[in-house]
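Visitor: predicted model and sequence below, questions to follow.
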Amino acid sequence: MPELTPLEDALRIVLESVEPLSTERVFLYDALGCFLAEDVPSDTDKPLFDNSAMDGFAVRYEDVKNASEENPAVLELVGEYSAGTGEEIKVDKGTAVKIFTGAPIPEGADTVVPVEYTETKGGKVYIKRAFKKGSNVRLRGEDVREGEVVLFRGHEIRGYEVGMLAFVNRAVVEVYRRPKVAVLSTGDELLEVGETQKRPSQIRSSNHHMLYSLIESSGGIPHQLGIAPDDPEELLRVLKTCKDYDIFITTGGVSMGEKDYVQYLVREIGVNVKFHKLRIKPAKPVLFGTYGKNKLFFGLPGNPVSCGVAFDLLVYPAIRTMLGAREVFKRKVTAVLTRDFTRRDAKRREFARARVWFEEGRFLCEPLAKQQSHMLTSFVGANAYLVVYEGVNELKKGEEVEVVLF
C-alpha cells in the first residue's frame, strides 16, 4: 500500500505546481470577484478641494471663537454654497455663507458651524456656540493624494473596491483571469437531480452540484460535466477534454475498488500524478496531478463530506493562487472547546465539522455530532473545521483548539 501523504507536503506540491493565470482588462462591473493584476493610483487629490462636512455656515474662526448661547456671534449672510456650485463668494470679516455638505469652502472661510447651532433672521445668522478652527472642514487630499496607490496588486475586488475604482475614474482595470474549472462525477450508482430512482442501490448525486457552487464562490468559473458511468471508454472520452480547462475535478474512482478507473485513466491523458492518498480524515483518497502548462487535476473522493473537505483544503487555495490572491487559505483562529471531542483512531489529522461563534471576547467551538464522511448533513449548521492533530485521541471541554473557518 502506498504511503499516505501528509497534508503539509500535499499543499506544498499543489502550490508549487500553480501560478497566477494570464491577465485581462475588464470593465468596472465585470471586475467583481476578480483580483487586481496592477496597482491602482488615485487620479487626483481626494477630496479635490476643501469642502464642508456639514450643512451649516462657512465662517471665519476669528468671528466665532467666543460665541455662546448667551452671547451669539452675529454675522451678515452674503450668499449660499451647495455641492457642485460654480458661484464664487468671499467670506470677509463679519460675514458668513450658508453651505451644504460637500460644497467647496468659500475663500476666506476656515470653519463650518452646523446649522443646529445657529439661528437666521433679517439677513443675519446668529452663531450660538464656539468651534475650533477648521471644524467640519474636509481638507483637500486628506483621504488620498494624487498618485498614491489606493488598491494594490492581488487585492480582491468586492463591491467596495468597485466603488473605489469609480472614485478614481477607472472604468477598465487589469485583473487575473478567473480559472475555468471542470467538474465530473463518476459512478454507475449515481442519479441526477429529478431522475427517477429505479433501484434501491442508486443514490442521488450531490458532489458535482456542491463543487459547482464551491468553485463559483471561490472565484473560479465552474463547468458542469455531469455524471459519467464506470465505463473506461466513456470516462476516457470525457477526461480527454481536460485540455479545455485550467482545473479538472473528478469525484469518485480514485479509491481501491475494481471500478475505480480514474486513477489509472488520468495517466493515459498525460496527467503527471504527484500524490495519491492523504494522511487526513476525512478525504484520504485524493489524487493530484498536473498536465499541460499550469493546469491541475484533482481526483476527489466520492463520499460527499470527504469531497467537500478535500476541496476546501486543496482546491480552494489552488483556485485562489490562480486568481492572483494575496491570501490563498481560509482563515484560522483559536477557539475554546464547549464539549469533549474523542476519537478512536489518531493516526490521521482530522477535520471535524463544527460550529464556531464569538462570545465575550473569544471564539467558542462546538463539534457537531455527525462526523462520518458520507453524512452530508454534517455540513448543515457547520461554519468551521475543528483541527484534531495526529496522535490526539481526545480534546477536553475548555481546551483551546485550532479551527478553520469556512
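Guide: Now that the structure is in, tell me what you want to look at.

Visitor: only C-alpha atoms for contact and neighbour calcs from this point on.
Guide: Fine.

Visitor: mind checking the end-to-end distance for stretch 193-203?
Guide: 10 Å (CA to CA, to the nearest Å).

Visitor: V305: what secondary structure?
Guide: helix (DSSP: H, G, I helix; E, B strand; the rest coil).

Visitor: that one: neighbouring residues, count only.
Guide: Residues contacting V305 under the criterion other CA atoms under 10 Å number 23.

Visitor: show me what contacts it?
Guide: Listed by CA atoms under 8 Å, 6 or more residues apart in numbering, the contact partners of V305 are P282, A283, Q372, S373, H374, M375, L376, S378, F379.

Visitor: quick check, nearest of those to N51?
Guide: Distance to N51 across the contacts of V305 (CA to CA) is lowest for F379, with 51.5 Å.

Visitor: is that closest one in contact with R353, as I believe?
Guide: Yes - between F379 and R353 a contact is recorded at 6.6 Å, counting by CA atoms under 8 Å.

Visitor: can you give me the distance of the closest residue to E70 other than its chain neighbours to A67?
Guide: When the adjacent residues along the chain are set aside, E70 lies closest to K128, with 7.6 Å between them (CA to CA, 6 or more residues apart in numbering). As for K128, its distance to A67 is 6 Å (criterion: CA to CA).

Visitor: check it against this one:
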Amino acid sequence: MTLTQITREKAVKRLMERVRPSRVVELPPSRAVGLAAAADMLAGVSVPEQAVSLRDGYALAARDSAQASDAAPAVLAIRGEIHAETRSSEPLEPGTAVRILTGGPLPSGADCVVAEEDVREQSGSLILTAPLRPGWFTSGPGADIGAHDLILAKGGSVTPQAAAVLARTRTPLVSVHEPPAVRILAVGSELAPPDQAGPGRIPADNLVLASGLAARTGAVVESAIPVRDDPDALMRELVREPAPALIITSGGTGRSERDFTANAAMRAGFEPLFQGVAMRPGKSVFAGMRNTTLMVSLPGPPGAVFACMHALVLPVLRGMAGFAPSSPLRVELADSLYAKPGLEWLVPCAVRLENARLTASPLIGRNVPVLLSLSRANAILPLAPGTALAPGDSAPALSPLFYS
C-alpha cells in the first residue's frame, strides 16, 4: 500500500480521531494527583463549615460590648475554652464570653472575637473598654469555599493543591481517567537494554527518552525493550497481549533492507493511517491501528525521537489520558532562525522564564553537537518552510513541561 506524505497537522488529526480516553475510575483525591479529571470536580462542603475564630482570643456577642468605654468597661464572665478540635460547645449566655483559639468554632450566641492582645482578663472576667462589631476576627460558613464550588474542570490535571482542597471539602472520591498503557520498542540488533549494554552493544537510549516523555503526559510504560532486526521478532511484540493503548517504536523506518517496521506492522494487522510526514526530522514516520491499539513508528536517531514525540505522540498520549487539548506556548526567540523551503522544521530548543517572559534558545548549528543539544532541550519549535525569525520574534513551541 502506497501512502502519500502528509502534513504534521493532518497526521495529528488522523491520530486524534482514533484516540479514546482511558477508563474512568473513582479514587480518593490523594490518589488522583497527576491524573485527568473525567468530570467537573466540586467542593463537597463549605469551608469553613461553620463560623470560626481567626485569632486566639475570646468569643462573645457584640451587643454585650455596645456600651463599653474606658470610663465604663464591659465586664463579661469567661465560661470555658474552645479549641479548633472542639466538636460542640454550650450556647453562649448573654453577658458572658468564652476563651477561643484560632480555628475554634464559634458557639451559638457569639458573633465576634476579640484578640487576646486587645483586652485584659481579671479574676476570671473579660474587661472590654471599646465596643466590638459583629464578624470581628471571624470567618463565616463558606467564606473560603462554598459547597459545590468548582475546584477543577473536566480534562484538567489533578494537582496536589486541587487534591488537598478536595480532601478538605470532604470529597471522598473523584472521577479520573486511568493512565494509558504504552509499549516502547527500540529496533536494532546492536541495541541492548540501557543498564545491560556491554562491548559491541549500544545502550538503547531511545527507550529511556521515549519512556520519560510518555510518563510526563500521564502514561504508564508497561514495557520498554530493544528488538533485534527481525520482522518476526517485531511482529510478536506488536501483537503481544494484553494490548496497550499505544505502541511506540524507534528505528527501522528508512529505506534500507533493515527498515522493515512499517511492513511488519501491516503484516501484524495494523491498518496504516499514514507513512511519511512533511517534517524534518520525521519524514519517514509510520502510524497504524490494530483493534484499539495505535502504533507510531519513529526514526532511530534520538534527536528525531525527541522531536517526533513532541510533534505527534505527546498530544495522542494526553488525549488517551483524558486531558483537555493544550495550545502551544508562545515564546520569544533568543536567536535568529531560518527554515529552508521544503519541509516543516522541528527545531530543538531550551525554553526558560526570563523577566516574566518565556524565551527560547535554538539548539542547532555546527557548534552544538546533536546529543549535547538533546541533553539541554526541553521543547520543539515547529517552523514552516521558508520562515525567517529574528531575535525577539514570537513563535509557537511544543513542550510537556509547560502544558496549559
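Guide: Nice, I can see it. Fair warning: this is a prediction, and the values are worked out from it, not measured in the lab.

Visitor: how alike are these chains, TM-score-wise?
Guide: Structural agreement between the overlaid chains, expressed as a TM-score with TM-score structural alignment, normalised by the length of the second structure, amounts to 0.86; 397 aligned residues with a CA RMSD of 3.1 Å.

Visitor: am I right that F358 of the first structure is in a strand?
Guide: Yes - when classified by three-state DSSP, F358 of the first structure is found to be part of a strand.

Visitor: for it, give me its contacts.
Guide: Contact analysis of F358 of the first structure by CA under 8 Å, 6+ apart lists L364.

Visitor: now with 10 Å, please.
Guide: Applying CA atoms under 10 Å, 6 or more residues apart in numbering, we find F358 of the first structure in contact with A335, L364, C365.

Visitor: on that earlier part again, out of K128 and A67 of the first structure, which sits in the busier spot?
Guide: A side-by-side neighbour count of K128 of the first structure and A67, using other CA under 10 Å, places K128 first with 21 against 17.

Visitor: thought that one was touching S68?
Guide: Yes - K128 of the first structure is in contact with S68 according to CA atoms under 10 Å; the separation is 4.5 Å.

Visitor: overlap in contacts of the two?
Guide: With contacts defined as CA under 10 Å, 6+ apart, the residues shared by K128 of the first structure and S68 are Y117.

Visitor: so where do the strands sit in the stretch 251-400 of the first structure?
Guide: 272-276, 280-281, 287-291, 295-300, 332-337, 341-342, 349-359, 362-367, 384-388, 394-395, 400-405 (DSSP state E, counting those that start in this stretch).

Visitor: in contact with E400 of the first structure, which residues?
Guide: So, once contact is read as CA under 10 Å, 6+ apart, E400 of the first structure ends up touching T334, A335, V336, L337, T338, F363, L364, C365.

Visitor: next up, the contacts around the residue positioned nearest the centre of the second structure.
Guide: Compute the mean C-alpha point of the second structure, and by CA atoms, centre = their mean the closest residue is S157, 4.7 Å away. If you count contacts by CA under 10 Å, 6+ apart, S157 of the second structure has them with 32-38, 176, 218, 321-324, 404.

Visitor: can you add secondary structure and neighbour count and give these back as CSV?
Guide: Supplementary listing: those in CSV, determined by DSSP: H, G, I helix; E, B strand; the rest coil; neighbours: other CA atoms under 10 Å:
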residue, secondary structure, neighbour count
A32, coil, 24
V33, coil, 19
G34, coil, 17
L35, coil, 23
A36, strand, 31
A37, strand, 26
A38, coil, 25
V176, strand, 31
G218, coil, 24
A321, coil, 31
G322, coil, 29
F323, coil, 23
A324, coil, 17
S404, coil, 12
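
Visitor: out of those, who's nearest V24 of the second structure?
Guide: When the contacts of S157 of the second structure are compared for distance to V24 of the second structure (CA to CA), V176 wins out at 5.5 Å.

Visitor: thinking that closest one is in contact with E26, fair?
Guide: Yes - under the criterion of CA under 10 Å, V176 of the second structure makes contact with E26 at 6.4 Å.

Visitor: grab the nearest non-local neighbour of the residue lying farthest from the centre of the second structure.
Guide: With distances taken as CA atoms, centre = their mean, the residue sitting farthest from the centre of the second structure turns out to be A71, at 61.7 Å. The shortest distance from A71 of the second structure to any residue that is not its chain neighbour, by CA to CA, 6+ apart, is 7.8 Å, and that residue is T129.

Visitor: what ranges do the strands span in the stretch 51-200 of the second structure?
Guide: Assignment of strands within the stretch 51-200 of the second structure using DSSP E, counting those that start in this stretch yields the ranges 52-53, 57-60, 74-82, 96-100, 112-115, 120-122, 125-128, 138-139, 150-152, 174-177, 181-187, 191-192.

Visitor: mean shift of whichever helix in the second structure runs longest relative to the first structure?
Guide: Counting by DSSP state H, the longest helix found in the second structure is helix 205-216. Aligned to the first structure and superposed, helix 205-216 of the second structure gives a mean residue distance of 1.5 Å (mean CA distance after the TM-score superposition for the first structure).

Visitor: next, the buried residues of that helix.
Guide: Along helix 205-216 of the second structure, the positions that meet the burial threshold by neighbour count (16 or more other CA atoms under 10 Å) are D205, N206, L207, A210, S211, L213, A214, A215.

Visitor: would TSV of those with distance to G276 of the second structure be doable?
Guide: As requested, the buried residues of helix 205-216 of the second structure are exported to TSV (distance: CA to CA, whole Å):
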residue	distance to G276 of the second structure
D205	24
N206	20
L207	22
A210	20
S211	23
L213	22
A214	22
A215	26
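
Visitor: dump the strands of the stretch 51-200 of the second structure into TSV; add distance to P199 of the second structure as well.
Guide: Shown next, in TSV, are the strands of the stretch 51-200 of the second structure (distance: least, CA to CA, whole Å):
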stretch	distance to P199 of the second structure
strand 52-53	69
strand 57-60	74
strand 74-82	72
strand 96-100	73
strand 112-115	74
strand 120-122	82
strand 125-128	84
strand 138-139	69
strand 150-152	52
strand 174-177	43
strand 181-187	19
strand 191-192	10
